[in-house]
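**Q** pasting the structure only:
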């Protein structure tokens, strides 16, 4: 829950700051923030939760039998709670009008956007599952 909280808080927070304050962060800054917060959370909480900050990661690990299925609902519940609390924190911190929208909309049809999201998510889960579960990826300590 803590890892998901800080990822959503930092990642979405930097987008809000960028939009509300006239693009002061810039697109590369937003990208670096997302990457750094994921890295920091992996290093700081990965030993506790296995770095399960996203339900897709939890389900993927369960599919590859590296995580028990009976714990999947608890982890997904914690991830949901962390993201919800982070969103509520940002809502309290920033004065956002109802007309404001910080997300993106598909440039093409929603069906094509969904297919692209599935392919990109598959790629991410493929990389995570191969790096984290392949015994050949283990590096011996010095």
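**A** Cool, got the structure. The shown structure was predicted, so the numbers you read here are calculated from the model rather than taken from an experiment.
**Q** Going by C-alpha atoms from here, please, whenever you check contacts or count neighbours.
**A** OK.
**Q** how near is residue 26 to residue 96?
**A** 20 Å (C-alpha to C-alpha, to the nearest Å).
**Q** Could you check how many residues crowd around the spatially closest residue to residue 61 that is not a sequence neighbour?
**A** Nearest non-adjacent residue to residue 61, counting by C-alpha to C-alpha, 6 or more residues apart in numbering: residue 67, 5.4 Å away. As a burial measure, residue 67 scores 15 neighbours (other C-alpha atoms under 10 Å).
**Q** Provide the contact partners of stretch 16-29 at residue level.
**A** 14, 102 (C-alpha atoms under 8 Å, 6 or more residues apart in numbering).
**Q** Check which residues of that stretch are buried.
**A** Judged by neighbour count using 16 or more other C-alpha atoms under 10 Å, the buried positions of stretch 16-29 are 16, 18, 19, 25.
**Q** What is the nearest of those residues to residue 81?
**A** Distance ranking of the buried residues of stretch 16-29 against residue 81, using C-alpha to C-alpha, places residue 16 first at 20.4 Å.
**Q** Please identify the helix or strand for the closest one.
**A** helix 2-20 (DSSP states H and E).
**Q** Could you pull out the buried residues of that helix?
**A** Neighbour-count burial for helix 2-20 flags 2-16, 18-19 (criterion: 16+ other C-alpha under 10 Å).
**Q** Kindly report the same for stretch 88-96.
**A** In stretch 88-96, counting by 16+ other C-alpha under 10 Å, buried: residue 90.
**Q** ok, now stretch 31-50?
**A** For stretch 31-50, a neighbour-count test (16+ other C-alpha under 10 Å) marks 33, 34, 37, 38, 41, 42, 45 as buried.
**Q** And here is the other one:
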């Protein structure tokens, strides 16, 4: 059956919903419930949830589940540009709904945590729980530094995506293993660099839930200082994913053996 843009967008929304829902839930458990979850466990949960999202959406839509990936593929892999905006809208919608569902599930836990720690939403202190949904820089991490981190780790992710999905690469994994490698890459980047920025690596994963926090009581404080949330986790990943194409198609694939 011929694929339709509607089916592809639903697939992107569902895949994004799935991985963001699981990821946010793991952070909510760590922050608000008192459950002991180590940082490496958190990174692995996010990485494997990305693999699940790619598995679910991959056959119908390609499993981008990330605007940075969609934009990079449009730049380098001839992905139809008329599909870019619908894909991104679907991805952001899926992430927003994931944040909403997560909040409904953990609302009492989050409210109890805020009450116990005298956290007031809409203030700087409210970022303690806004951080369950969206990413923020680590202590003493400046805007430019954070931007470069998101640029770099998304560049690494996109480079791996190019490698594992290129049929001209004879060492590329087969049988759905590409999705697992992509998820492992997210987990590794999270382990190595996550404390600096929260490893968004995906504008939809961050903007959808951040949009939810704006209307769920945290207000504009959830944007972070210097409008961090509208700059770093959006443009850092997009530019990093585009630059990955320069490395792969200009510096690596020209040296592939000729078939």
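**A** Cool, the structure landed. Predicted, not measured: the structure shown is a model, and the values here were computed from it.
**Q** Tabulate the buried residues of stretch 16-29 of the first structure in TSV, adding columns for distance to residue 133 of the first structure.
**A** Formatted as TSV, the buried residues of stretch 16-29 of the first structure follow (distance: C-alpha to C-alpha, whole Å):
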residue	distance to residue 133 of the first structure
16	35
18	37
19	39
25	36
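**Q** farthest-separated two in these?
**A** With C-alpha to C-alpha as the measure, no two of the buried residues of stretch 16-29 of the first structure lie farther apart than 16 and 25, at 9.9 Å.
**Q** The stretch 51-200 of the second structure: strands as residue ranges?
**A** Using DSSP state E, counting those that start in this stretch, the stretch 51-200 of the second structure contains no strands.
**Q** Please name the nearest non-neighbouring residue to the aligned residue in the second structure for residue 75 of the first structure.
**A** Applying TM-score structural alignment, one finds that residue 75 of the first structure aligns to residue 87 in the second structure. What sits nearest to residue 87 of the second structure in space, not counting adjacent residues and going by C-alpha to C-alpha, 6+ apart, is residue 9, at 5.6 Å.
**Q** so which helix or strand takes in the one you found?
**A** helix 5-32.
**Q** just to revisit the earlier point, let me know the closest of the buried residues of stretch 16-29 of the first structure to residue 89 of the first structure.
**A** Nearest to residue 89 of the first structure among the buried residues of stretch 16-29 of the first structure, with distances taken as C-alpha to C-alpha, is residue 16, at 12.3 Å.
**Q** Residue 22 of the second structure contacts residue 49, doesn't it?
**A** Yes: using C-alpha atoms under 8 Å, residue 22 of the second structure is in contact with residue 49, at 6.4 Å.
**Q** before we move on, the earlier item: state the pair within the buried residues of stretch 31-50 of the first structure that is farthest apart.
**A** Largest separation among the buried residues of stretch 31-50 of the first structure by C-alpha to C-alpha: 33 and 45, giving 17.6 Å.
**Q** which residue sits closest to residue 55 of the first structure in space, ignoring its chain neighbours?
**A** Leaving aside its chain neighbours, residue 55 of the first structure sits nearest to residue 76 (5.4 Å; criterion: C-alpha to C-alpha, 6+ apart).
**Q** so how far is residue 10 of the first structure from the one you found?
**A** Going from residue 76 of the first structure to residue 10 of the first structure by C-alpha to C-alpha gives 20 Å.
**Q** got it, and residue 63 of the first structure?
**A** 29 Å.
**Q** likewise residue 123 of the first structure?
**A** Counting by C-alpha to C-alpha, the gap from residue 123 of the first structure to residue 10 of the first structure is 24 Å.
**Q** again with residue 41 of the first structure
**A** According to C-alpha to C-alpha, residue 41 of the first structure and residue 10 of the first structure sit 11 Å apart.
**Q** What of residue 60 of the first structure?
**A** Following C-alpha to C-alpha, the distance that separates residue 60 of the first structure from residue 10 of the first structure is 25 Å.
**Q** corresponding residue for residue 21 of the first structure in the second structure?
**A** That one, residue 21 of the first structure, aligns with residue 33 by TM-score structural alignment.
**Q** Could you do residue 127 of the first structure as well?
**A** Counting by TM-score structural alignment, residue 127 of the first structure lines up with residue 160 in the second structure.
**Q** for its match, what are its contacts?
**A** By C-alpha under 8 Å, 6+ apart, the neighbours of residue 160 of the second structure are 182, 185.
**Q** which bit of the first structure covers stretch 206-225 of the second structure?
**A** Alignment of stretch 206-225 of the second structure against the first structure: no match, by TM-score structural alignment.
**Q** leaving aside the residues next to it on the chain, what's closest to residue 98 of the second structure?
**A** Take residue 98 of the second structure and drop its neighbours on the chain: the residue closest to it by C-alpha to C-alpha, 6+ apart is residue 21, 4.7 Å away.
**Q** Residue 71 of the second structure too?
**A** Residue 71 of the second structure sits nearest to residue 84 (C-alpha to C-alpha, 6+ apart), 6.7 Å away.
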